[in-house]
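Chemist: Sequence first, then the predicted structure, then my questions.
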Amino acid sequence: MGILKYPDKVVLGEITVRDGFQHEEILIPTAAKLWVLEELILAGFRRLEVTNFGNPKAMPQFADADELFQAIRSSKKVQHLLPEVELTAVTISERAVDRAIQAKKEGHGPDRILQMISTSEPHQLKNSGMTHREYWAMTERCIQKAHDAGIKFCGTVSTIWGCPIAGPTELKTAVEFTRRYLSIGADDIEHADHDGSAPPNKVYEYFSMILDALPDPALHVAHFHVTRGWGLANVLAALQAGITHFESTMGGIGGQPANFVGGSPVPGTGSYYYQDPNIVGLVCTEDMVVMMDEMGIDTGVNVDRVLEIGRMVEKICGRRLRSECIRTGRIPKGKTGF
């Protein structure tokens, strides 16, 4: 009888407050964002994305970037835990990196910043306005700046399994981009399926290639979207390949930055890739944590508290989200009465 093989312990990055809320068309109050960050830390998460230091005219959901960092750094609820916590900000442009560094100098900035390159050049041009050559040159400068300021740098590789603009991509290109990021000083790599193109067999194939080429699992973070409903299947495939670091959002929210926020049209990143803006999103934290717990995997978080947070995030967003487990709960372990 065969036994499914996978790691017995994982590291979870919770990214609701950045990637999750960026797709919301209502403005999420700073106080609500702070509450979610605090509760996630108290539930046991030690890697969180806080905000995006990009242009707030394009993404007004992040107009409170500095205010939110100041609030979490001074939070009395989690002050005793912050030395154990790594707080990340997204910094797609060099100007955003400079903002993050300034915030760090002022005592409230991030521990880690994240930039992103797409293996598909049409996608790269749409997201950043730069060619691959231009973006790599900027990235080298930004890594050096970040390290000089005492900030870690995460390089995201996107469109690994396909591009919503240009179609199919080659897995080997993403492996090459991962090598290049690490060779110029990136501290870790987020491997992202930003539009839900990855089927589980290709996830297993890709992460097997990655771990063959660069076998330290601490370097690699799996980031799956569920546009086509394959999120948890892809998590399982990555686990089987040996991946130990994962990212997710409460309720499975998130995706492309909204182009309509607070009752007004905004640039965002342009037109939505899919006609229905509600089909996008990430792997759902609540359901993933419950699944891993049932598999005997140590996630380091309080599962019951995660489910409570998920119920509140639904209230913050004002609608039913993707989590099944906040309604069904965990699988009962005691007598059922039947």
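Modeler: Yep, that arrived.
Chemist: From now on I want contacts and neighbour counts done on CA atoms only, so please keep to that.
Modeler: Fine.
Chemist: Just say helix, strand or coil for Ile3.
Modeler: coil (DSSP: H, G, I helix; E, B strand; the rest coil).
Chemist: So what's the residue count around it?
Modeler: 5 (other Cα atoms under 10 Å).
Chemist: Roughly how far does it sit from Gln240?
Modeler: Separation of Ile3 from Gln240 (Cα to Cα, to the nearest Å) stands at 11 Å.
Chemist: again, but for Gly251
Modeler: Counting by Cα to Cα, the gap from Gly251 to Gln240 is 24 Å.
Chemist: do the same with Ala137
Modeler: For Ala137 relative to Gln240 (Cα to Cα), the value is 35 Å.
Chemist: Buried residues, stretch 139-149. List them.
Modeler: Buried residues in stretch 139-149, counted by 16 or more other Cα atoms under 10 Å: 139, 142-147.
Chemist: Pull the residues that contact that stretch.
Modeler: 94, 97, 101, 104-105, 113, 115, 152-153, 184-186 (Cα atoms under 8 Å, 6 or more residues apart in numbering).
Chemist: Between all of the buried residues of stretch 139-149, which two are separated the most?
Modeler: Pairwise distances across those (Cα to Cα) peak at 12.2 Å, for the pair Thr139 and His147.
Chemist: thinking again about what came up before, nearest to Glu205 among the contacts of stretch 139-149?
Modeler: Ala186 (23.4 Å).
Chemist: Against that first model, consider the following:
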Amino acid sequence: MAELPQRVRIREVGPRDGFQNEPETIDTFDKVRLIDQLGRSGLGRIEVTSFVRPDVIPQLADAAAVLEAIDVPPDVSLSVLVPNERGLDRALEHRDRFHEVSVFLSASETHNRRNVNRSVAESLDGLRRVLARAREAGLRCEGVISTAFGCPFEGFVAPERVAEIARELRDAGCDEVGFGDTTGMANPKQVGALFPYWRDMLGAEIELTAHFHNTRGQGLANVLAALYAGVDSFESSFGELGGCPESGPAHPATGNIATEDVVSMLEEMGIATGVDLPALIVATGMARDVLGRALGSHVATAGPVEWRTRGAG
């Protein structure tokens, strides 16, 4: 068991992963002010939007407008998700507005087919071209593997299969590989065993990132297991926004782990995040007001822990 890290990196994915699952269109102005507030909270990495086809995800049709309008501190690294070369073409028209690009595919054939209508092999073939061009443009690249811990359609996903895909992404130019618990099927024992295995398969030069959902209430437990397995990079979504549209009709996946819940737990454990928790909670409150509904975040409801004394016990 590895020692706990002293500091972690958090990529906020709510503006993309969270917003795209909202049924009602969010006004561009509201998206911009929410992202600006997230940037002012100390979050060092924010996934801003995705250059997908507007008819596929209408919520993100304003990707270019959002990217051009946001105003975050210069030390915040902004990333965009691109599904294919056409999406990359659109993103590169705004190359001076972001720093990283993310690509994605599923570890299971069924989920990949339902999500992007391609086989895993077809997805990898296309992503190699995307990643080569993104690297030429000087962008840092992340490859995200969905259903890395289990698939709602196929069930068990072989860790060896996930490792094989991760190696393909590494060899295609990814600096970082994200492992997605897309529908909240992971458990802490599994997480603790898989990340050291994947680290051994990929080598020390690749950043490994954990992306957990809180579908079955195990999100923070999985974060803790990942920490002890040597992971110091996480993706999360403010307000516990998000989900997965391809999670199976019987069990729709709820949101990502809430960023403020992760930050609160880590900071209480003495692990630095660089995030101003009250400022982050303000962003969640703003999102709640924009969406007009309660959100799943615990800390946004209860507030930060306020210690009157720091005595033992």
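Modeler: In hand now; what should we look at? These numbers were taken from a predicted model, which means no experiment stands behind them.
Chemist: returning to what we had before: what about Ala137 and Gln240 of the first structure, which has more around it?
Modeler: Neighbours of Ala137 of the first structure and Gln240, each counted by other Cα under 10 Å, are more numerous for Gln240; the result is 18 against 10.
Chemist: Which residue is the nearest non-sequential neighbour of that one?
Modeler: Tyr6 (4.8 Å; Cα to Cα, 6 or more residues apart in numbering).
Chemist: What lines up with that neighbour in the second structure?
Modeler: In the second structure, the residue paired with Tyr6 of the first structure is Leu4, using TM-score structural alignment.
Chemist: coming back round to it: in contact with the residue nearest to Gln240 of the first structure, which residues?
Modeler: 239-242.
Chemist: One more: Leu34 of the first structure?
Modeler: Leu34 of the first structure touches 68, 71-72, counting by Cα under 8 Å, 6+ apart.
Chemist: what's the answer for Thr131 of the first structure, then?
Modeler: Thr131 of the first structure makes contacts with 121, 124-125, as judged by Cα under 8 Å, 6+ apart.
Chemist: measure it to Ser120 of the first structure for me?
Modeler: Counting by Cα to Cα - Thr131 of the first structure and Ser120 of the first structure are separated by 10 Å.
Chemist: One more: Cys284 of the first structure?
Modeler: From Cys284 of the first structure across to Ser120 of the first structure, the span is 26 Å (Cα to Cα).
Chemist: When those two are compared, which one has more neighbours?
Modeler: Cys284 (28 against 23).
Chemist: when you align them, which residue in the second structure goes with the more buried one?
Modeler: In the second structure, Cys284 of the first structure lines up with Ala258, judged by TM-score structural alignment.
Chemist: give me the number of residues near the closest residue in space to Val78 of the first structure that isn't next to it in sequence?
Modeler: Closest residue to Val78 of the first structure apart from its sequence neighbours, by Cα to Cα, 6+ apart: Glu38 at 6.3 Å. When neighbours are counted by other Cα under 10 Å, Glu38 of the first structure registers 20.
Chemist: Which helix or strand contains the alignment partner in the second structure of Glu38 of the first structure?
Modeler: Counting by TM-score structural alignment, Glu38 of the first structure lines up with Asp36 in the second structure. Assigned by DSSP states H and E, Asp36 of the second structure belongs to helix 28-40.
Chemist: now that helix: how far from the chain's centre is it?
Modeler: 17 Å (Cα atoms, centre = their mean, to the nearest Å).
Chemist: again, but for stretch 53-66 of the first structure
Modeler: 17 Å.
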